[in-house]
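> Here is a sequence with its predicted model. Questions after.
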Amino acid sequence: MIGGLLPAQVRTEERFGNGDGSAFGGLFPEEAAVVAKAVVKRQREFADVRACARGALARLGVPPVPLVPGHRGAPRWPEGVVGSMTHCDGYRAAAVARAAEAAGVGIDAEPDGPLPEGVLEVVSLPGEREHLRALADVRPEVCWERLLFSAKESVFKVWYPLTSRELDFSEAEVVIDAAAGTFSARLLVEGPVVGGERLRGLTGRWAAERGLLVTAVFLGHGSQARTPL
């Protein structure tokens, strides 16, 4: 599912279901310490998604290493690697690439259902909410508000490693193309310089399958980093 949204230089691994807890035994001591006091559900998610990450890294020829979360939970990838992890009920996934071949990768997965009450107003701009209403008229079977949230999460997962600064939900405006399965995010604050050019936005792809919404953003180097908006 996630692999179909990203280019060939990105290696991915995904797992459906909520796991049986066996992956917890495969954690490095540093990782196990992070979730030692967490509830079982959190421990399983943490372990499963790292098993996915190590599987994806193996496809790059990178040996297993501890993947300890840093600030805001962003994983600390091995030197020379960029990547992203995601998990939600019934799904875990990871995507990684060589830093020489990608400036950033961001993925996110969400259940295909409404956001909790009041959340949409926090994570969206007025123009985005109008856009969502128009999308719902065309394809009411997709929960567009949740997809918007997921797209912004994928954007933020690319943004943060490049800037070491959090990006507020109000600082990126997302437009979703229902027919093409793509989305674009226009940055409303000054972006970092990538490949010698100021980053003004990002583009991504999305999929809705098996009761899940999945989004992915790939940022290349140089001319690949240009985003038509």
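That came in fine, so what should we check first?

> Please make it C-alpha for all contacts and neighbour counts, starting now.
Noted.

> Now the residue nearest the centre of the chain. Nearest residue, chain neighbours left out?
In the chain, the centroid-proximal residue (C-alpha atoms, centre = their mean) is Ile107; its distance is 2.1 Å. Of all residues not flanking Ile107 in the chain, Ala216 sits nearest, at 4.3 Å (C-alpha to C-alpha, 6 or more residues apart in numbering).

> Which other helices and strands does the helix or strand harbouring the residue nearest to the centre of the chain contact?
Ile107 is part of strand 104-111, with elements assigned from DSSP states H and E. If contacts are counted by 3 or more C-alpha pairs under 8 Å, 6 or more residues apart in numbering; DSSP states H and E, strand 104-111 sits against strand 81-88, strand 91-98, helix 144-163, strand 212-219.

> got JSON lines for these, with distance to Glu117 too?
Output for the helices and strands packed on strand 104-111, formatted as JSON lines (distance: least, C-alpha to C-alpha, whole Å):
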{"stretch": "strand 81-88", "distance to Glu117": "19"}
{"stretch": "strand 91-98", "distance to Glu117": "23"}
{"stretch": "helix 144-163", "distance to Glu117": "11"}
{"stretch": "strand 212-219", "distance to Glu117": "19"}
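
> of all these, which lies closest to His71?
Within the helices and strands packed on strand 104-111, the stretch nearest His71 is helix 144-163; the backing value is 9.9 Å (C-alpha to C-alpha).

> And the next helix or strand past that closest one?
From helix 144-163, the next helix or strand downstream (DSSP H and E) is strand 172-177.

> could you give the angle of the helix or strand following that following strand to strand 212-219?
Using DSSP H and E, the next helix or strand after strand 172-177 towards the C-terminus is strand 182-187. With axes from the mean of the first three to the mean of the last three C-alpha atoms, to 10 degrees defining the directions, strand 182-187 sits at 60 degrees from strand 212-219.

> what angle separates strand 182-187 from strand 172-177?
Calculated by the same axes, to 10 degrees, strand 182-187 forms an angle of 160 degrees with strand 172-177.

> what packs against strand 182-187?
Judged by 3+ C-alpha pairs under 8 Å, 6+ apart, strand 182-187 is in contact with helix 144-163, strand 172-177, strand 201-209.

> I'd like to know which of the ones you listed is closest to Gly195.
Taking the helices and strands packed on strand 182-187 one by one with C-alpha to C-alpha, helix 144-163 is closest: 11.8 Å.

> Against that first model, consider the following:
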Amino acid sequence: MIEALLPAGTVAVEAYADVPGEPPYPGEEDLVARAVDGRRREFVTARRCAREALAELGYAPAPIRPGPRREPIWPAGVVGSITHCAGYRAAAVAAGASLAGLGIDAEPHEPLPDGVAGAVTAAGEPEHLGGLWAAHPTVHWDRLLFSAKESVYKAWYPLTGRWLGFEDAELTIDPAGRFVARVLVDGVRTDGGPPLHALHGRWLVARGLVVTAVAVSAGSSLFARPDPG
């Protein structure tokens, strides 16, 4: 499912169930040593998906450790992202020569809990969501916006090394399956690439889930829209 949102050259692996009793991969045991069972299972399955995706790029299996903000640390020359929610786990990776950044997210396709929408929307977004709801009432646009901002952050952080709050990006969502996040803070990158002013992504709703993805082209002054699947 997630691969439909990603550009050519990206490898995605997803799972809709866990393998009963699957242990953590060697070198990752401490990361879930105190986790509850559900958290442990989603971690193990999602990391397995990531290793399977890396294998398709030619990388041998290895532990995937977290960075300072719990982001996965990928092999040199690779960009990637991991997501998991109830009933779904996925990972996507690509060679850094083709993509500078990548972010994916999945959420249950249901309304956000009470009070959450106000904490994740930037100025102008409540009115935008209201218009989307009026025209397309079957989509939970608040959850979609939340997921899109999660994908935006996952693409943003490895390129900048800085936090990006929900209020720091203003989304415009196209009902046809795309979105644009206008960054409202300094977008200077640590890799010397062009500043990040806008991130383009794609979304879909299927199987009771909303999934989103952001891909950043390598060697470009603009964030590229992912190619059609």
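Arrived safely, thanks for sending. Bear in mind that the values here come from a model prediction, so they are computed numbers and not experimental data.

> Can you give me the TM-score here?
Remark: TM-score between the superposed chains equals 0.93 [TM-score structural alignment, normalised by the length of the first structure]; 224 aligned residues with a C-alpha RMSD of 1.6 Å.

> which one of the helices and strands packed on strand 104-111 of the first structure lies closest to Gly3 of the first structure?
Gly3 of the first structure lies closest, by C-alpha to C-alpha, to one member of these: strand 91-98, at 8.1 Å.

> In the second structure, which residues correspond to that closest one?
The alignment of strand 91-98 of the first structure onto the second structure (TM-score structural alignment) spans residues 88-95.

> what about that stretch, how far off from the first structure?
With mean C-alpha distance after the TM-score superposition for the first structure, stretch 88-95 of the second structure departs from the first structure by a mean of 0.4 Å once superposed.

> For the helices and strands packed on strand 104-111 of the first structure, please prepare TSV with the additional fields distance to Glu128 of the first structure and mean neighbour count.
Listed next are these as TSV, based on distance: least, C-alpha to C-alpha, whole Å; neighbours: other C-alpha atoms under 10 Å:
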stretch	distance to Glu128 of the first structure	mean neighbour count
strand 81-88	24	23
strand 91-98	27	26
helix 144-163	8	23
strand 212-219	17	26
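
> Let me know how buried the residue mapped onto Phe183 of the first structure from the second structure is, in neighbour terms.
The alignment partner of Phe183 of the first structure in the second structure, by TM-score structural alignment, is Phe179. Counted with other C-alpha atoms under 10 Å, the neighbours of Phe179 of the second structure add up to 22.

> Please name the nearest non-neighbouring residue to Phe179 of the second structure.
What sits nearest to Phe179 of the second structure in space, not counting adjacent residues and going by C-alpha to C-alpha, 6+ apart, is Ile173, at 4.3 Å.

> dump the residue contacts of the residue nearest to the centre of the first structure.
2, 84-86, 94-95, 153-154, 157, 214-217 (C-alpha atoms under 8 Å, 6 or more residues apart in numbering).

> and if you look at Leu187 of the first structure?
Applying C-alpha under 8 Å, 6+ apart, the residues contacting Leu187 of the first structure are 171-173, 200-202.

> neighbours of the closest residue to it other than its chain neighbours, just the number please.
Spatial nearest neighbour of Leu187 of the first structure, excluding adjacent residues (C-alpha to C-alpha, 6+ apart): Ala172 at 4.5 Å. Per other C-alpha under 10 Å, the neighbour tally for Ala172 of the first structure reads 23.

> In the second structure, what sits opposite Ala172 of the first structure in the alignment?
Matched across to the second structure, Ala172 of the first structure falls on Ala169, judged by TM-score structural alignment.

> The residue of the first structure positioned farthest from its centre: which element?
Using C-alpha atoms, centre = their mean, the residue of the first structure lying farthest from its centre is Asp137. It sits 26.7 Å away. Assessed by DSSP H and E, Asp137 of the first structure sits inside helix 126-138.

> That helix corresponds to what range in the second structure?
Using TM-score structural alignment, helix 126-138 of the first structure lines up with residues 123-135 of the second structure.

> how far is the matching stretch from where the chain is centred?
Computed by C-alpha atoms, centre = their mean, to the nearest Å, the chain-centroid distance of stretch 123-135 of the second structure equals 23 Å.

> so what's Arg186 of the first structure up against?
Counting by C-alpha under 8 Å, 6+ apart, Arg186 of the first structure touches 172-174, 200-202, 229.

> In TSV, list those residues along with distance to Ala47 of the first structure.
Formatted as TSV, the contacts of Arg186 of the first structure follow (distance: C-alpha to C-alpha, whole Å):
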residue	distance to Ala47 of the first structure
Ala172	31
Glu173	33
Val174	31
Arg200	35
Gly201	33
Leu202	30
Leu229	38
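
> hmm, which of those residues are common to the second structure?
Checked against the second structure using both residues aligned by TM-score structural alignment, their matches' C-alpha atoms under 8 Å, these keep these contacts: 172-174, 200-202.

> Pull the most distant pair out of those.
Largest separation among these by C-alpha to C-alpha: Val174 and Arg200, giving 12.5 Å.

> Neighbour count: the two, which is higher?
Val174 (25 against 20).

> so how far is Phe156 of the first structure from the closest residue to the more buried one other than its chain neighbours?
Once flanking residues are discounted, Val174 of the first structure sits nearest to Ala185: 4.3 Å by C-alpha to C-alpha, 6+ apart. Separation of Ala185 of the first structure from Phe156 of the first structure (C-alpha to C-alpha, to the nearest Å): 10 Å.

> Also Pro111 of the first structure?
For Pro111 of the first structure, the distance to Phe156 of the first structure equals 19 Å [C-alpha to C-alpha].

> try Leu167 of the first structure
As judged by C-alpha to C-alpha, Leu167 of the first structure and Phe156 of the first structure stand 6 Å apart.

> Go ahead and confirm Ala148 of the second structure touches Val210.
No - Ala148 of the second structure is beyond contact range of Val210, at 9.4 Å (criterion: C-alpha atoms under 8 Å).

> overlap in contacts of those two?
Residues touching both Ala148 of the second structure and Val210 (C-alpha under 8 Å, 6+ apart) are Trp203.
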